[in-house]
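**Student:** I'll drop the sequence and a predicted model, then ask my questions.
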Amino acid sequence: MSDTAPTPEPTSPLQIPDYRRFWTARLASAFATTGMVVILGYQLYDVARGAYGMSIGKASFQLGLLGLVQFLPLFLLTPVAGVVADRFDRRLVVTCSMLIDTVVALVLTLATWLQVLNLPLLFGLGALHGTARVFLGPALSSIAPNVVPPALLPRAVAINAMAWQIGSLGGPALAGLMFAAYAPAPYAVSTVLLAVGAVRIFGIRPLPPKEDNRNVHPIKQIREGLSFVWNERFLLGCITLDLFAVLLGGATALLPVFARDILTIDGHAVGSYGLGFMRAMPGLGAALVATFLSRRPIEQEVGNKMLLAVIAFGAATIGFALSRNFALSLVFLALIGASDMVSVFIRNTLVQLHTPDGVRGRVSSISGLAISASNELGEMQSGVAAALLGATGAVVFGGVGAIVVTVLWAFWFPELRRARTFAAKYT
């Protein structure tokens, strides 16, 4: 008989070394990309207004176009990215994607330092960032279920969200401060953080596919993934709810407009300094909720709570649009993040537990496409709506739309209302 005591089962995802590597890489990536994207949007709007002499409406439309060029690679390559995540080592896919984003951050650092920024360059780098994300998302989302036992997955989802939301909070705020002090600094920091994240992910044990599907034609695998989501009405309802609610309700694309031309402190526009805090406040609200959920996850009536959270998201969006007090606007932005975090936590946990590992990459890619469509196409929708209705009218329209979509989905997909707990359908 061996005297070696059995290794105790982990009671927290953070007790698992590979999960810690995953979490720190996710945190570094979140800090880097959220800060980089915020400053990229601000610079694009500022270049359009200054160097190109565009009006507020036309410059706002350029922000919408930035969302579109980031979305197009996602739209075109998402089916391929899902197959890649299911056919290859997900750890290597994430590492390569992070290194592409590292190159984007490095080029932005040099272009800002040399003062050679122009709209074609900014649009091109935005498209390359979108390309990196389309491969990063499915593979990264699928790593946690591979390194964490199913019983710990709800807590892992909440802790995952903490990493993202801490980055969403700190990244934009620090980027705004650094940009005000020295313009290339936020991009330089993003370059280092993305490189660190790539190294941490590469340190995870190899994650080859559980099934050898390399002999299956990629087109067949794409069809299998799409068919699985289409036939699982519960998954279809979760994914499309996020798609349409956030597509209409997103206000973040127009934050540069509010920072430069609408919100003021003592008669002066809040500018890039205020933009950093505005962009960070949804992250603050979400991080606080994620911290709470990591300790006390939602366990009952999960479907109804997800629907109510999306309605709260729409209401807070309307409040932000109508506010002209900077402090109150920050509160509404925090409420937007808090309500969105509840929805994200429930939706992500349900999607992971209702998806077998063999198609998890493809389902994650479809879910990622919906999220990206809601964000990037939502930015396009916001830019077009702002050109027609003004920034305030566009955000109010989006908040009302998010509420209407949620009510409709509650009746069209009753499976969402019937979801009581996080019972796993697949392990």
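**Tutor:** Great, that's in hand. Numbering: from 1, shown residues only.

**Student:** every contact and neighbour count from this point should use C-alpha atoms.
**Tutor:** Noted.

**Student:** count of neighbours near Gly126?
**Tutor:** 21 (other C-alpha atoms under 10 Å).

**Student:** now the residue lying closest to it once chain neighbours are set aside: how far from Leu389?
**Tutor:** Nearest residue to Gly126, sequence neighbours excluded (C-alpha to C-alpha, 6 or more residues apart in numbering): Gln70, at 5.6 Å. Separation of Gln70 from Leu389 (C-alpha to C-alpha, to the nearest Å): 24 Å.

**Student:** more crowded one of these two?
**Tutor:** Gln70 (27 against 16).

**Student:** please verify my assumption that that one contacts Ala132.
**Tutor:** No. Counting by C-alpha atoms under 8 Å, Gln70 does not reach Ala132; the two are 9.9 Å apart.

**Student:** skip the chain neighbours and tell me the closest residue to Ala183.
**Tutor:** Nearest residue to Ala183, sequence neighbours excluded (C-alpha to C-alpha, 6+ apart): Thr112, at 6.7 Å.

**Student:** let's bring in a second model and compare:
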Amino acid sequence: MAKTDPYAALRIKEFNIFLLLRFALVFGWSMQFIIIEWEVYRITKDPWAIGLIGLMEIIPAFTMALFAGHIVDQKEKRNLLAICIAAFSLISFGLFLLTWPEIVAEWSTKTILYSIYALVFFGGFLRSFFGPTIFSLVALIVPKKIYPNAATWSSSTWQVASVLGPAFAGFSIKWIGVHWALCIVFGLVIFSLMVLLFIKRKPILNPKIGEPVIESLKEGVRFVFKTKAILGAISLDMVAVLFGGAIALLAVYAQDILKVGAEGFGILRAAPAVGASITMLFTAYLPISKNAGKKLLGAIFGFGVCIIVFGFSTIFWVSVLALFFSGVTDGVSMVIRQTILQIKTPDHMRGRVSAVNSMFVGSSNELGAFESGLTAKLMGTVNAVIFGGTMTLLIVLTIGARNKTLRNLDLTKDLEEHDRD
């Protein structure tokens, strides 16, 4: 196998433009989600209200996912992404208006809360298109033989933006308030739309343009379920992240348990992404394709341990370290999963396969937020986090013992085949 070039994807101009676009978009999106979590808890003081944010996003994202994947495979990707970003700017501007005291001064708390939930719901609808469109666009920008490298840099960019977005959100709440922090989000979304214009339109590679929707959706689902490597990886990640959704309760920890305020909240929220970013940058130099299945199982097991430690901790720096290492393990999981998807998915099915993936993994974050909010309401915040981490460990052990295909997964041969293409 040829020596790995850690900068292979970065040598492509359009891919660098794509990374800038993705950074701005994820930075703004992660800022917005954190600011809304903070604001909703501030006005309600109820962890259940935070859980409902996840539920409001996951309902449309989950139910529209397969249909969105079909549309993505049928349409030109660059322009479709532009439409999605433009629609997202309307959500950001709406949230900006909802936190403007001069506008909502006479509104009841319930009216403001329901309006926020409505915009989050619309955001979930858009999210069902974002994932498949971005996944498909990357494959049209870089050649197949450097998909793994492109996946690493793309995921790393996502994580770096996820580091800085929440941290900046926490500090911006303190410095300029929720309202003007959301104005920054709106500006970032508009900037990402402008950057996208520097990427050329891409050809539509689907040989079945105009295929009936039902047949198209069935084909995508069948492909995922018959490709055991994809099914095993995304199923494991889904159930682990579902029960490890402690991140959704960080506003409660920051305000009521650790008592570290908005700045501490930003640091806590950024810690997992810092760990994941460092890990994924290392994987650009040290590929983790060999024994990928065992590494994936070990990484998610480690993630569960970190969540349990965080749940027990009442010391700020211990909590930050636990979240940091949860990001380290999550970074390994993300790179392996994205590499599997990019390598094993045919070009004409990328939208649908990514849509199924978003139903499994992407949706699990919001379902995890809902699960955390519900269990926090029923058994208390600390017990809810410990319960989630414990369930993650049990699920990993069960899947690892029963799924031999996943346990023995090795991507080395697949990468060698792509190198020869």
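**Tutor:** Sure thing, it's come through. As the structure is a prediction and not an experimental result, all values here were calculated from the model.

**Student:** any idea what the TM-score comes out to?
**Tutor:** Superposed pair, TM-score by TM-score structural alignment, normalised by the length of structure 2: 0.93. Supporting alignment: 405 aligned residues with a C-alpha RMSD of 1.7 Å.

**Student:** which one in structure 2 is aligned with the residue nearest to Gly126 of structure 1?
**Tutor:** Under the alignment (TM-score structural alignment), Gln70 of structure 1 pairs with Glu57 in structure 2.

**Student:** checking the residue nearest to Ala183 of structure 1 next. Helix, strand or coil?
**Tutor:** Of the three states, Thr112 of structure 1 takes helix under DSSP: H, G, I helix; E, B strand; the rest coil.

**Student:** just Pro208 of structure 1 next, same as before
**Tutor:** Classification of Pro208 of structure 1 using three-state DSSP returns coil.

**Student:** after alignment, which residue of structure 2 pairs with it?
**Tutor:** Under the alignment by TM-score structural alignment, Pro208 of structure 1 pairs with Pro203 in structure 2.

**Student:** picking that back up, now do the residue nearest to Ala183 of structure 1 against His354 of structure 1, distance only.
**Tutor:** According to C-alpha to C-alpha, Thr112 of structure 1 and His354 of structure 1 sit 45 Å apart.

**Student:** in structure 2, which spans are strands?
**Tutor:** Under the criterion DSSP state E, structure 2 contains no strands.

**Student:** residue contacts, the residue positioned nearest the centre of it?
**Tutor:** Centroid-nearest residue in structure 2: Gly362, 5.8 Å away (criterion: C-alpha atoms, centre = their mean). With contact taken as C-alpha atoms under 8 Å, 6 or more residues apart in numbering, Gly362 of structure 2 is in contact with Met238.

**Student:** so what does it match up with in structure 1?
**Tutor:** Residue pairing (TM-score structural alignment): Gly362 of structure 2 is matched to Ser372 of structure 1.

**Student:** same check, this time on Phe301 of structure 2
**Tutor:** Aligned by TM-score structural alignment, Phe301 of structure 2 pairs with Ile311 of structure 1.

**Student:** how many neighbours does its match have?
**Tutor:** Counted with other C-alpha under 10 Å, residues neighbouring Ile311 of structure 1 total 25.

**Student:** now swap in Leu77 of structure 1 and tell me
**Tutor:** Neighbours around Leu77 of structure 1, by other C-alpha under 10 Å: 15.

**Student:** do the same with Leu52 of structure 2
**Tutor:** Other residues close to Leu52 of structure 2 by other C-alpha under 10 Å number 20.

**Student:** what do you get for Arg222 of structure 2?
**Tutor:** Neighbour number of Arg222 of structure 2 under other C-alpha under 10 Å is 11.

**Student:** who's in contact with the equivalent of it over in structure 1?
**Tutor:** In structure 1, the residue paired with Arg222 of structure 2 is Ser227, using TM-score structural alignment. Ser227 of structure 1 makes contact with no residue under the criterion C-alpha under 8 Å, 6+ apart.

**Student:** now Ser227 of structure 1: how far from Gln221 of structure 1?
**Tutor:** Using C-alpha to C-alpha, one gets 10 Å for the distance from Ser227 of structure 1 to Gln221 of structure 1.

**Student:** ok, now Ile39 of structure 1?
**Tutor:** 38 Å.

**Student:** between these two, which one's more packed in?
**Tutor:** Per other C-alpha under 10 Å, whichever of Ile39 of structure 1 and Gln221 has more neighbours is Ile39, with 24 against 20.

**Student:** pretty sure that one is in contact with Leu174, am I right?
**Tutor:** No. Counting by C-alpha under 8 Å, Ile39 of structure 1 stays clear of Leu174, with 10.6 Å between them.

**Student:** shared neighbours of the two, which are they?
**Tutor:** Common contacts of Ile39 of structure 1 and Leu174, defined by C-alpha under 8 Å, 6+ apart, comprise Pro186.

**Student:** how about Gly124 of structure 2, what's its match in structure 1?
**Tutor:** Alignment note (TM-score structural alignment): Gly124 of structure 2 maps to Gly130 of structure 1.

**Student:** typo on my end, it should be Ile71 of structure 2
**Tutor:** For Ile71 of structure 2, the aligned position in structure 1 is Val84, judged by TM-score structural alignment.

**Student:** list the contacts for the closest residue to Ala370 of structure 1 other than its chain neighbours?
**Tutor:** Take Ala370 of structure 1 and drop its neighbours on the chain: the residue closest to it by C-alpha to C-alpha, 6+ apart is Leu243, 4.9 Å away. The neighbourhood of Leu243 of structure 1, defined by C-alpha under 8 Å, 6+ apart, consists of Ala370, Ile371, Ala373, Ser374.

**Student:** tell me the contacts of the second one?
**Tutor:** Counting by C-alpha under 8 Å, 6+ apart, Ile371 of structure 1 touches Ile239, Asp242, Leu243.

**Student:** can you get me a residue count around Asn16 of structure 2?
**Tutor:** Asn16 of structure 2 has 15 neighbours, counted by other C-alpha under 10 Å.

**Student:** tell me the residue in structure 1 aligned with it.
**Tutor:** Aligned by TM-score structural alignment, Asn16 of structure 2 pairs with Arg20 of structure 1.

**Student:** wait, its match touches Leu14, no?
**Tutor:** Yes. Between Arg20 of structure 1 and Leu14 there is a contact at 5.6 Å, judged by C-alpha under 8 Å.
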